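Engineer: I'll drop the sequence and a predicted model, then ask my questions.
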Amino acid sequence: MKTIKLLILIIAGMILLSRCDDFGSVNVDPNKVSTPDTRYLFMYTALYVPNFAWVGNYDPWNQLYPQYIAERLNIQYSNYAMTEFNTSGYYRRMIRNLDDIIQLCSDEKTKGATWVQAFGKIENQIAVARTLRAYAYMHLTDALGMIPYSEANKALEGLYTPKYDTQEFIYTDLDKELNEAFTQFDVSAGLDGTFDIFYKGDMNKWKRLNATLRMMMAIKLSKVAPAIGKTRFAKAYADGGITANTDLFKYAYLPENANANPLWENMILDGRWDFVPSATIIDQLKAYHDPRLKAYTVPNENGEYIGLPYGLRKDDLPSWQTGSYCNFHPKYYKQDAAITIISPSHALLLCAEAAVRGWIGADAESLYKAGIEASFSQHELEYDLDAYCAQQEVEFAGTEEQKIAKIAMQR
């Protein structure tokens, strides 16, 4: 009888122990984040922001397709043979993180948490996230047309096949998003400048970027919906876009292999030197006697500025592999060389085009020259602006169409 009672007690004890779930931190995976910190969500997102300006060093289509660079070793990508565009990285690594920041800063259960508040005022976090998200969607729809937008990134809600929205709908909603974000910015309170690697927490600069993005979208409506484009551009222009090089929107790489400039990785780390300046842009700079030629490239061994022809056939390539062409200026392939994403020159030239079209009440020629001067200054060049702009190819003269063509060439 005693033996039976003892067995019962032992079994009961084992059952109680098996039901006990208080094992301290045994069930916590130290390799997984249990409380997502918006500071680190933002920094991870920042890694992918420059991808629309230079997407790594394997297939930099956004530099190859407009013929800024040419392929030196192999003809793989410059024949416009891209058959698919993988968007998973943009949605998964960039837009999803921005969505999470907005959600964490909006949810009553999380917005007061220290790991949300630590980055800075939540209204500014939301405004910055909405601005960068619009930047990403703008480029995606520009490249692809209809894309998942209103139903994107909702798999956790059971939506696995999001609909494709029209570009018209996306542009309209992005303009609304950016305008609402603009009013959310609180310039009296910034963000932690250690983690805001773009503008060091300066909300005035983020507001100017926000307005510039709206101008970039609005000017593209000049053919399909000019009345709407004019209204949107005028509002953004009045809000004030980027005009000074101190507001340059850029991504600064680091002097370490884990986050190094893509050209440095290709040329110095890997020793490949796959890309060089193309003849398309070199010949144009030479024709304009443009001082930016020396800022962009260095001459060949004979002291000549010769760009590599774009899109050579593979059979023609060997004759060009002797090094008779010029190369990038070394400042572009330093390990920590920054990549310019949106410059004040670009923004000012957008305004010049809008002025030519009559969308804003500003002097188009003054904006045109200011855009050129901002570019010269960005590259720390010595220049004679009046002499440069007096050239027939550059002079701000001719029909409206000719003036817009000159603005577009400078941009």
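Structural biologist: Okay, I see it.
Engineer: can we go C-alpha only for contacts and neighbour counts from here?
Structural biologist: OK.
Engineer: make sure residue 80 is indeed in a strand.
Structural biologist: No. Applying DSSP: H, G, I helix; E, B strand; the rest coil, one finds residue 80 to be coil, outside a strand.
Engineer: this is the other structure I want to compare:
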Amino acid sequence: MKKTAFIFVLVSMLSACTKDITKLNIDPKNPVNVPSYSLFTEAERSITNTVTSASVNLNIFRLIEQQWTETTYLNETDYQITYRKQPDAIWSAIYSGALTNLDRAKKLIPTDVNDAGTQKNEIAIADIMEVYSYYYLVTTFGNIPYSQALDINQPFPKYDDAATIYSELLTRLDADIAALNPSAGSYGNADIIYGGIPANWAKFANTLKLKMGITIADFDNVKAKAVVEAAVKAGVFTSNDDNALFAYVTTPPNTNPVWVDLVQSQRHDFVGTSQFIGLLNPNTATQDPRTPYFFAENKNSVYLGADNGSGSGGIVYSNYSLPSGPLLTPGPPTSSQPKSIGSVTNPDFPGLLLDYSETEFNLAEAVERGYNVGGTIESHYDAAITASITYWGGTAAQANAYLLLPNVAFATATGTTPLQKIALQEYLALYNRGWDAWIVNRRLDYPALVAPPNAYSAFPVRFTYPISEQNVNVVNYNQASTAIGGDKVTTKLFFDTKGAY
């Protein structure tokens, strides 16, 4: 009887296994069918992580822009970008992480979403994020794979001309803005940045358009003027409430990458530079109100930066100010404890993709260049600085007092030209956004950044192509390298026409 029962059980097991043997080929951790909205969420997370990261293996622009310096291993501070293959990491993160997911989402939306208006909005928003992602690739490398980049049938894609790509991105952005319908639905909570609100995405797209127009102002002033004026007329950011924030949480894996890179990994070898902290605090009487939000006091309870590139084990990090910020007092904001987004090293510190302060600096620059955007250089300059201070946690009163300082007030501010005055304050406002600071610094060549003592190269005005491309996509790599004037960090890209660097 026992034997019969055993055979019955065995036969039952075998028959159960053979009824749908194809299930054995399914990996439950890697589903074949992924909803389009999940792909969009992951793309948002991926691109935000990439532009926010402080990893020495990926995003080293805070070091290149001398907001921070290393105290132990100086490879990145000294402009060595091949040792840890940062170009490969950036290339992969944007192409494989953000762009591939966005492209797949766009292709699935017509099947996943029934409502035509919602379909149209979701495709437009995904495309806006593609334009945003390509912006960083083309301003970092120059000519890149574009027309064949996401085609699975093109394993060795050709490189397209950077200026041509840029023009196409602006055309796509116009089409996306026109396609957005504020009365129709969108991604809802799957959109971490704006909760799926089309009107917010339209304002984001126009603000990105303004930024992209200003970026090419020295390359094609006529086109830049038309792009900027059209964006402003359609409606750009008007307050910090418009800022494009990606909300991280306190528990891994969806935590602030800076927390992951510095706190979770227990790194203490990044400190503020003497140059950057010196700009914030030229003396104790004129301390920038953002200082306590940018850095922590050192062991002697003062803000002190290390000379850029002076580390290599020779300095003690506790003598200097680490990237940090205030511990927030529980409860609602008060006059003495204003609202703050907290410390850059908090696990839930938000990722910032585009903001109002940057927008006002772009408008100040537009006025200086003679574009019809309304206001004066000074009014936009003041608004930009105020927006930065209040975003970080300072008060409007603190911003007003700061704007009265002789080295800050526009008429007497540091810098010999209006664009230099704008550039210096934008450099400070782009703290924790080193990639964008690098783009602006290359355009305006101010403030002048002195190379570290043991630099591997001159100041890098572009990143070299990934080693993987050099080894695999050889023919197209060689053509691209020749077209841009050589695959070197000193080869200027199309938009960077001036020059101190």
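Structural biologist: Here it is on my side, so go on. Being a predicted model, the structure only gives us computed values, none of them experimental.
Engineer: need the strands for the stretch 351-500 of the second structure, in chain order.
Structural biologist: Here the stretch 351-500 of the second structure has its strands, by DSSP state E, counting those that start in this stretch, at 351-354.
Engineer: mind listing the helices in it by residue range?
Structural biologist: Using DSSP state H, counting those that start in this stretch, the helices of the stretch 351-500 of the second structure run over 356-368, 377-392, 396-403, 418-429, 434-444, 467-472, 474-484.
Engineer: the first structure: matching residues for the fifth one?
Structural biologist: What it means is helix 434-444 of the second structure. With TM-score structural alignment applied, helix 434-444 of the second structure matches no range in the first structure.
Engineer: same check on the shortest one?
Structural biologist: Residues of the first structure matching helix 467-472 of the second structure by TM-score structural alignment do not exist; the stretch lands nowhere.
Engineer: rewinding a little: with mean neighbour count as extra columns, can I get the helices of the stretch 351-500 of the second structure in CSV?
Structural biologist: Shown next, in CSV, are the helices of the stretch 351-500 of the second structure (neighbours: other CA atoms under 10 Å):
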stretch, mean neighbour count
helix 356-368, 24
helix 377-392, 23
helix 396-403, 16
helix 418-429, 22
helix 434-444, 23
helix 467-472, 14
helix 474-484, 17
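Engineer: turn those helices into JSON lines, columns for distance to residue 287 of the second structure.
Structural biologist: Below are the helices of the stretch 351-500 of the second structure laid out as JSON lines (distance: least, CA to CA, whole Å):
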{"stretch": "helix 356-368", "distance to residue 287 of the second structure": "20"}
{"stretch": "helix 377-392", "distance to residue 287 of the second structure": "12"}
{"stretch": "helix 396-403", "distance to residue 287 of the second structure": "8"}
{"stretch": "helix 418-429", "distance to residue 287 of the second structure": "13"}
{"stretch": "helix 434-444", "distance to residue 287 of the second structure": "21"}
{"stretch": "helix 467-472", "distance to residue 287 of the second structure": "44"}
{"stretch": "helix 474-484", "distance to residue 287 of the second structure": "43"}
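Engineer: of all those, which lies closest to residue 325 of the second structure?
Structural biologist: The closest of those to residue 325 of the second structure is helix 377-392. By CA to CA, the value is 9.7 Å.
Engineer: what's the closest one in contact with?
Structural biologist: 239-240, 289-290, 293, 340-342, 356-361, 363-365, 367-368, 395-396, 398-400, 403, 410, 422, 425, 429 (CA atoms under 8 Å, 6 or more residues apart in numbering).
Engineer: could you redo the last one with a cut-off of 6 Å?
Structural biologist: Applying CA atoms under 6 Å, 6 or more residues apart in numbering, the contact partners of helix 377-392 of the second structure are 290, 340, 357, 360-361, 364, 367, 399, 429.
Engineer: which of those sit farthest apart?
Structural biologist: 340 and 367 (30.9 Å).
Engineer: so what corresponds to residue 247 of the second structure in the first structure?
Structural biologist: By TM-score structural alignment, residue 247 of the second structure lines up with residue 252 in the first structure.
Engineer: swap that for residue 129 of the second structure, please
Structural biologist: Alignment note: residue 129 of the second structure maps to residue 132 in the first structure; criterion TM-score structural alignment.
Engineer: trace residue 337 of the first structure over to the second structure, please.
Structural biologist: So residue 337 of the first structure corresponds to residue 349, using TM-score structural alignment.
Engineer: same deal with residue 178 of the first structure?
Structural biologist: The equivalent of residue 178 of the first structure in the second structure is residue 173 (alignment by TM-score structural alignment).
Engineer: host element of residue 55 of the second structure?
Structural biologist: Element membership of residue 55 of the second structure [criterion: DSSP states H and E] is none; it lies in no helix or strand.
Engineer: can you get me a residue count around it?
Structural biologist: Around residue 55 of the second structure there are 16 other residues, counting by other CA atoms under 10 Å.
Engineer: contacting residues around it?
Structural biologist: Counting by CA under 6 Å, 6+ apart, the residues that residue 55 of the second structure touches are residue 261.
Engineer: likewise for the one 5 residues further on?
Structural biologist: With contacts defined as CA under 6 Å, 6+ apart, residue 60 of the second structure has no neighbours.
Engineer: that one corresponds to which position in the first structure?
Structural biologist: So, by TM-score structural alignment, residue 60 of the second structure is matched to residue 61.
Engineer: same check, this time on residue 381 of the second structure
Structural biologist: Under the alignment by TM-score structural alignment, residue 381 of the second structure pairs with residue 368 in the first structure.
Engineer: and residue 183 of the second structure, that's in a helix?
Structural biologist: No. With three-state DSSP as the criterion, residue 183 of the second structure is assigned coil and is not in a helix.
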